[in-house]
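*Asks:* Got a predicted structure plus its sequence, pasted below:
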Amino acid sequence: MEFELEHGHSREAIRARLARDPGISYLRDWIYGGIDGVVTTFAVVASVVGADLSSRIVLVLGLANLVADGFAMAAGNYSGTQAERDDYDRLLAVERKHIAIVPDGEREEIRQIFGGKGFAGDNLERIVDVITADESRWAKTMVVEEYGLAPTPRSPALAALSTFAAFIACGLVPLITYLWGGGLIPCVVATGLVFFSIGAIKSRWSLTNWWRSGLGTFGIGMFAAALAFWVGFGLKTLFNLSAG
């Protein structure tokens, strides 16, 4: 059986690959924004249809939720990612202070961290000497190994932009297909395809089969939409009973 390798393993290919800055993934932000955008606008459509209200209400509520919720999601993601970055900077400053005040203690931490990874004897001491020879490398190593933080913090602005762009792009699909596509059935079909596509695309970065990942996301999204429909339908029934 032949396998296709993701990258080359010659000396030159390895040197070139490791010389590049490590890539930062915003996949989570795209997936998060895309799914939430579809659920948000389809929930508006489903609940309005369930309540038997006019299409004008779908347009007003759909666009209002699309913009407001998209911005709120992006702002929340920006704040959360900024908090992660601030935490990284804070811990980096803490480690630099500890290195300056108690270098022997910090050196022992490096020794025990890499000793726990299986290094021992002269090999372990050489690792300790190399890492602690550079204060910046020493502090960054401590932040990653002691606190488990990512070595390259993500950009809050790019995280927020990714979420907002995916939210708007995917969230427009249920709204457009309902208003200009002929009603609820085309909207349901298009929304289901978006859910499935998001799941299938994200399988590119996992070991799950594309169709299994697509069906999983499809099931989650359609369940959320069904809840919205039945809430709208239930409220309509309740109001009708109250009026009667």
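*Replies:* In hand now; what should we look at? All values reported here derive from a predicted model rather than from experimental measurement. Numbers count the residues shown, from 1 in each chain.
*Asks:* From here on, just use CA atoms for contacts and neighbour counts.
*Replies:* Noted.
*Asks:* on contacts alone, who are the packing partners of the helix or strand encompassing L172?
*Replies:* Using DSSP states H and E, L172 falls within helix 156-180. Packing partners of helix 156-180 (3 or more Cα pairs under 8 Å, 6 or more residues apart in numbering; DSSP states H and E): helix 27-50, helix 55-101, helix 184-202.
*Asks:* Alongside the first one, take a look at this:
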Amino acid sequence: MEHQEKHLKSSDFITDIVIGISDGLTVPFALAAGLSSAVSHNSIITTAGVAEIIAGSIAMGLGGYLAGKTEQEHYQSELLREYQEVEHVPEKEKQEIKDIFAEYGFSPESQTLLAEELSRDKDKWVKFMMKYELGLEEPNPNRARNSASTIGASYAIGGLIPLLPYFFTDSPSEGLKYSSIIGLISLFLFGFFKSKVTGQPLLQGAFKVMIIGALAASAAYGVAKLFS
């Protein structure tokens, strides 16, 4: 029987979706819940909610873009430094190759042989050092742009879910009731999905995400009620 390995692919994309939806479901949900205890018209909640979602999407997207650019700049900086070290202190770099293979239990003779073979091709040599010495993988050149759009869109989608009931109900209290039901169900399903793709206990992860969202919304509601 053919063996099939199951590994998570497109982890950057999944990570960005998780970041965007996680905040998108929680923050607007808490904001709407807080406003529900302080205002008397749904239009105020929907206006504030939409404004928050737009601002949050831009802020989260920009954060993802800057993180992606920083990752690329860091990689290029280390790549340049590694090329300089290979060029000016090759014996030291060869010894580092040997040290890496020594950790895997290779004999001294094998370490020397592998170091000499790798050092014949400077590009492969540097690539090996980047990955196994520094633990750096070359980032996707479109990472910053993709991350910004994915996180921003995910935040907007997540944020609209708990806000939608306020567009179709007559009072903040009624909107809060349906928003709480939809929001908590969405948080549970999101937590389930997040746990599945990260290999965590499914129900435990789902309930944890749902409880965090519920606590955030309850805290916002209580604070707004207190000060109103």
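*Replies:* Nice, thanks for sending it over. Keep in mind that this is a model prediction, so the values were computed, not measured.
*Asks:* Turn the helices and strands packed on helix 156-180 of structure 1 into CSV, including mean neighbour count.
*Replies:* Listed next are these as CSV, based on neighbours: other Cα atoms under 10 Å:
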stretch, mean neighbour count
helix 27-50, 24
helix 55-101, 17
helix 184-202, 20
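*Asks:* will you turn those helices into CSV that also has distance to F164 of structure 1?
*Replies:* Formatted as CSV, these follow (distance: least, Cα to Cα, whole Å):
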stretch, distance to F164 of structure 1
helix 27-50, 6
helix 55-101, 5
helix 184-202, 15
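*Asks:* Which of those sits closest to F3 of structure 1?
*Replies:* F3 of structure 1 sits nearest to helix 184-202 of all those, at 21.4 Å, using Cα to Cα.
*Asks:* whereabouts in structure 2 does the closest one align?
*Replies:* Using TM-score structural alignment, helix 184-202 of structure 1 corresponds to residues 176-194 of structure 2.
*Asks:* tell me the secondary structure for the equivalent of K98 of structure 2 over in structure 1?
*Replies:* K98 of structure 2 maps onto R111 of structure 1 when the alignment is built from TM-score structural alignment. Using DSSP: H, G, I helix; E, B strand; the rest coil, the structure places R111 of structure 1 in helix.
*Asks:* The helix holding L172 of structure 1 vs structure 2 - mean distance after superposition?
*Replies:* By mean Cα distance after the TM-score superposition for structure 1, the fitted helix 156-180 of structure 1 averages 1.1 Å away from its aligned residues in structure 2.
*Asks:* Return the angle between stretch directions for that helix and helix 184-202.
*Replies:* Orientation of helix 156-180 of structure 1 against helix 184-202 (axes from the mean of the first three to the mean of the last three Cα atoms, to 10 degrees) gives an angle of 150 degrees.
*Asks:* buried stuff in helix 156-180 of structure 1?
*Replies:* Under the neighbour-count criterion of 16 or more other Cα atoms under 10 Å, helix 156-180 of structure 1 has 156, 158-168, 170-179 buried.
*Asks:* tell me the angle of that helix relative to helix 55-101?
*Replies:* Going by the same axes, to 10 degrees, helix 156-180 of structure 1 makes 170 degrees with helix 55-101.
*Asks:* Now do helix 156-180 of structure 1: distance to the chain's middle.
*Replies:* 14 Å (Cα atoms, centre = their mean, to the nearest Å).
*Asks:* right, and the match of K98 of structure 2 touches E125 too?
*Replies:* Yes. Assessed by Cα atoms under 8 Å, R111 of structure 1 is found in contact with E125 at 7.4 Å.
*Asks:* So for the two, which sits in the more crowded spot?
*Replies:* Between R111 of structure 1 and E125, counting by other Cα atoms under 10 Å, R111 is the more crowded of the two (19 against 16).
*Asks:* List the contacts of the nearest residue to L193 of structure 1 once chain neighbours are set aside.
*Replies:* Spatial nearest neighbour of L193 of structure 1, excluding adjacent residues (Cα to Cα, 6 or more residues apart in numbering): F218 at 7.8 Å. Counting by Cα atoms under 8 Å, 6 or more residues apart in numbering, F218 of structure 1 makes contact with G192, L193, F195, F196, G199.
*Asks:* what comes up buried for the strand or helix carrying F218 of structure 1?
*Replies:* Using DSSP H and E, F218 of structure 1 sits within helix 210-243. Buried residues in helix 210-243 of structure 1, counting neighbours by 16+ other Cα under 10 Å, are found at 210, 213-215, 217-218, 221-222, 225-226, 228-233, 236.
*Asks:* next one: stretch 112-123 of structure 2
*Replies:* T112, L114, A115, L118, S119.
*Asks:* go on, stretch 90-105 of structure 2?
*Replies:* Going by neighbour count (16+ other Cα under 10 Å), the buried part of stretch 90-105 of structure 2 is E93, K94, E96, I97, K98, D99, I100, F101.
*Asks:* from these, which is closest to A51 of structure 2?
*Replies:* I100 (52.4 Å).
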